[in-house]
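Q: heads up, no residue letters with this:
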């Protein structure tokens, strides 16, 4: 048995304005909670903040960094499948940059007591999600500022596709990621201005680059097992979060023999089988808008003749102030 283990984080939504909730995310909550939230947030950030993208919980973000610190001797690295920041604005990317790059002064905290994973001695692999591509708070695509700040962590081979390979006991495991964020609002369905917030599209040129990088790795690395990483969930998940033409991606993965895809975006942790592919969708690590609680994952890849994957999911427990084990998939 040859085992590779990674912490899988997604949809942190780090931002200059913490605890910012969006009006849409308040829909369906208890009235007393809605009233309290509106009163508190209006005082801190103004009423207009309810029409901006939802951000993160700073205490849970510290818990994410603590979880990574606790696991650093038991994993091979950290994978972040997009939406590290709430927008691609420099002020929000700066908060994400602190989390990834700023050295720790106290355990998993920086000098200014913000969370960081920079000093754990673990490889960090990441790529952009749709939020990271926002040029402004109105979800206008397509900002490249994320790439400028995090290029050393993205393993890019083209502008939208990257990969890296690890080896143990003469077994090789490769990860290939692709960015299917909208290149312009015209790629969203109607009403475009609203749907551009959460939709993506499987562009043919990016899919071709993903396919080409997969074939290159197969040619260059004998016996390599390959995992695909994307931000968007490649299945039906509601019009507002839809990855348009996701069947193209599923068809390509099946044709290339890709058995495992890791993703995020929906803020809902689940495991879904589509055709012959198993999709491991991560929950949101610390966004205030989450489904079923904030979650982090440890994914084990067991390489023998084939690839066998086991995922352990941990959910934030506010009473214990830490992530606790929830289930294995």
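A: Perfect, I can see it now. Only a predicted model underlies this, so the values are computations on that prediction, with no experimental measurement involved.
Q: make it CA atoms for all contacts and neighbour counts henceforth
A: Noted.
Q: residue 141 versus residue 182, what's the distance?
A: 6 Å (CA to CA, to the nearest Å).
Q: with residue 23 instead?
A: Between residue 23 and residue 141 the distance is 22 Å, computed by CA to CA.
Q: hang on, the earlier thing: between residue 182 and residue 141, who's got more neighbours?
A: residue 182 (27 against 21; other CA atoms under 10 Å).
Q: remind me which helix or strand the closest residue to residue 124 other than its chain neighbours belongs to.
A: Excluding its sequence neighbours, the residue lying closest to residue 124 (CA to CA, 6 or more residues apart in numbering) is residue 78, at 4.9 Å. Secondary structure assignment for residue 78, by DSSP states H and E: strand 77-81.
Q: who does that strand touch, helix- and strand-wise?
A: Judged by 3 or more CA pairs under 8 Å, 6 or more residues apart in numbering; DSSP states H and E, strand 77-81 is in contact with strand 2-9, strand 124-127.
Q: putting a second one here so we can go through both:
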């Protein structure tokens, strides 16, 4: 029996890490199905499960990998993304790495459950898209606390830290791709935001290492999640886009989808534009939000 909104918030906020609200999640599936012919890739920036325990990851697996039975629904009329005809990429967030409800980091079960669509090398995973001669490469890096780290009880819940080995692999894969594909833009995808002004309880520790490397390599765009609020850091390089949450029960009236387009101008330069869509509870659908950012 679904809990009411206050009941769900209280239960998950005090007794377990947060989980999803199936109403905006179903609306997201509606939107993706409607525009599936125009979408090349659905990229999910982490925290797909409540914890990295098998029972929680099984729910996430069903939502994102299980095929639909009736349109985008399964037999129980729950939202499913696996049969929408849009390629899915996913990366882990800190919730997906929790070994227990106490936020102990380092769980590796996510890699096994999502192994068909997430095959990282040293925490870094590369995918690219191409349509009508316009290409884009997305490289994700996992900066969740490692199993052998000891972040302490307060730090472990909302923070991540730049791992030098993962950063070196991010550097390596970016350089290799740029060398083999000159002119094709590279976007980085992180779960934790390296933007300024992120609360200390949600910060990516040593974030300046990521931003400095992005500037050095000419990576002008970073997409990230984690914070549960939409934020833009535009005007300097790299541009940072914090997505917010699509369906977390701790993000009431603050659920977002984002459509990213890449176009080629008459001069041959590529331009990236991000459109925001916000969940409207009255209409029960994601509608255009009056923000469009070009970079």
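A: Happy to help now that I have it. Computed from a predicted model, the values in this text were never measured in an experiment.
Q: report the TM-score for the pair.
A: Here the TM-score for the pair of chains, by TM-score structural alignment, normalised by the length of structure 2, is 0.91; 289 aligned residues with a CA RMSD of 2.3 Å.
Q: right, and the helices and strands packed on strand 77-81 of structure 1 - which one's nearest residue 153 of structure 1?
A: Closest to residue 153 of structure 1 of these is strand 124-127 (CA to CA; 5.2 Å).
Q: which residues touch that closest one?
A: 77, 78, 79, 80, 81, 82, 153, 154, 155, 177, 179 (CA atoms under 8 Å, 6 or more residues apart in numbering).
Q: and it, which stretch of structure 2?
A: Mapped onto structure 2 using TM-score structural alignment, strand 124-127 of structure 1 spans residues 88-91.
Q: mean shift between the one helix or strand residue 254 of structure 1 maps to and structure 2?
A: Element membership for residue 254 of structure 1, per DSSP H and E: helix 246-255. Superposing on structure 2 and averaging over aligned pairs (mean CA distance after the TM-score superposition for structure 1), helix 246-255 of structure 1 comes out at 0.2 Å.
Q: the alignment partner in structure 2 of residue 298 of structure 1 sits in which helix or strand?
A: In structure 2, the residue equivalent to residue 298 of structure 1 is residue 259, according to TM-score structural alignment. Using DSSP H and E, residue 259 of structure 2 maps to strand 256-264.
Q: what is the helix or strand following that strand packed up against?
A: Following strand 256-264 of structure 2 in sequence order, the next helix or strand is strand 270-280 (DSSP H and E). Identification of packing neighbours for strand 270-280 of structure 2 by 3+ CA pairs under 8 Å, 6+ apart yields strand 256-264, strand 285-294.
Q: who's in contact with residue 285 of structure 2?
A: Residues counted as contacts of residue 285 of structure 2 (CA under 8 Å, 6+ apart) are 24, 27, 28, 30, 31, 279.
Q: in a markdown table: those, plus neighbour count, distance to residue 65 of structure 2 and secondary structure.
A: Shown next, in a markdown table, are these (neighbours: other CA atoms under 10 Å; distance: CA to CA, whole Å; DSSP: H, G, I helix; E, B strand; the rest coil):
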| residue | neighbour count | distance to residue 65 of structure 2 | secondary structure |
| --- | --- | --- | --- |
| 24 | 27 | 18 | helix |
| 27 | 21 | 17 | helix |
| 28 | 26 | 15 | helix |
| 30 | 21 | 16 | helix |
| 31 | 15 | 17 | helix |
| 279 | 25 | 23 | strand |
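Q: pull the most distant pair out of those.
A: Greatest spatial distance among the contacts of residue 285 of structure 2 (CA to CA): 30 and 279, at 11.6 Å.
Q: tell me the contacts of residue 145 of structure 1?
A: Contacts of residue 145 of structure 1 (CA under 8 Å, 6+ apart): 88, 89, 90, 133.
Q: pull the most distant pair out of the residues you listed.
A: 90 and 133 (11.2 Å).
Q: between these two, who's got more neighbours?
A: Each of residue 90 of structure 1 and residue 133 has its neighbours counted (other CA under 10 Å); residue 133 has more, 27 against 18.
Q: the closest residue to the more buried one other than its chain neighbours: what's it in contact with?
A: Closest residue to residue 133 of structure 1 apart from its sequence neighbours, by CA to CA, 6+ apart: residue 143 at 4.6 Å. Contact partners of residue 143 of structure 1, counting by CA under 8 Å, 6+ apart, are 88, 132, 133, 134, 135.
Q: which residue in structure 2 aligns with residue 143 of structure 1?
A: Aligned counterpart of residue 143 of structure 1 in structure 2: residue 107 (TM-score structural alignment).
Q: and the counterpart of residue 237 of structure 2 in structure 1, what is it in contact with?
A: Applying TM-score structural alignment, one finds that residue 237 of structure 2 aligns to residue 276 in structure 1. Counting by CA under 8 Å, 6+ apart, residue 276 of structure 1 makes contact with 254, 259.
Q: one more: residue 193 of structure 1?
A: Contacts of residue 193 of structure 1 (CA under 8 Å, 6+ apart): 139, 185.
Q: so which strand or helix has it?
A: Assigned by DSSP H and E, residue 193 of structure 1 belongs to helix 192-195.
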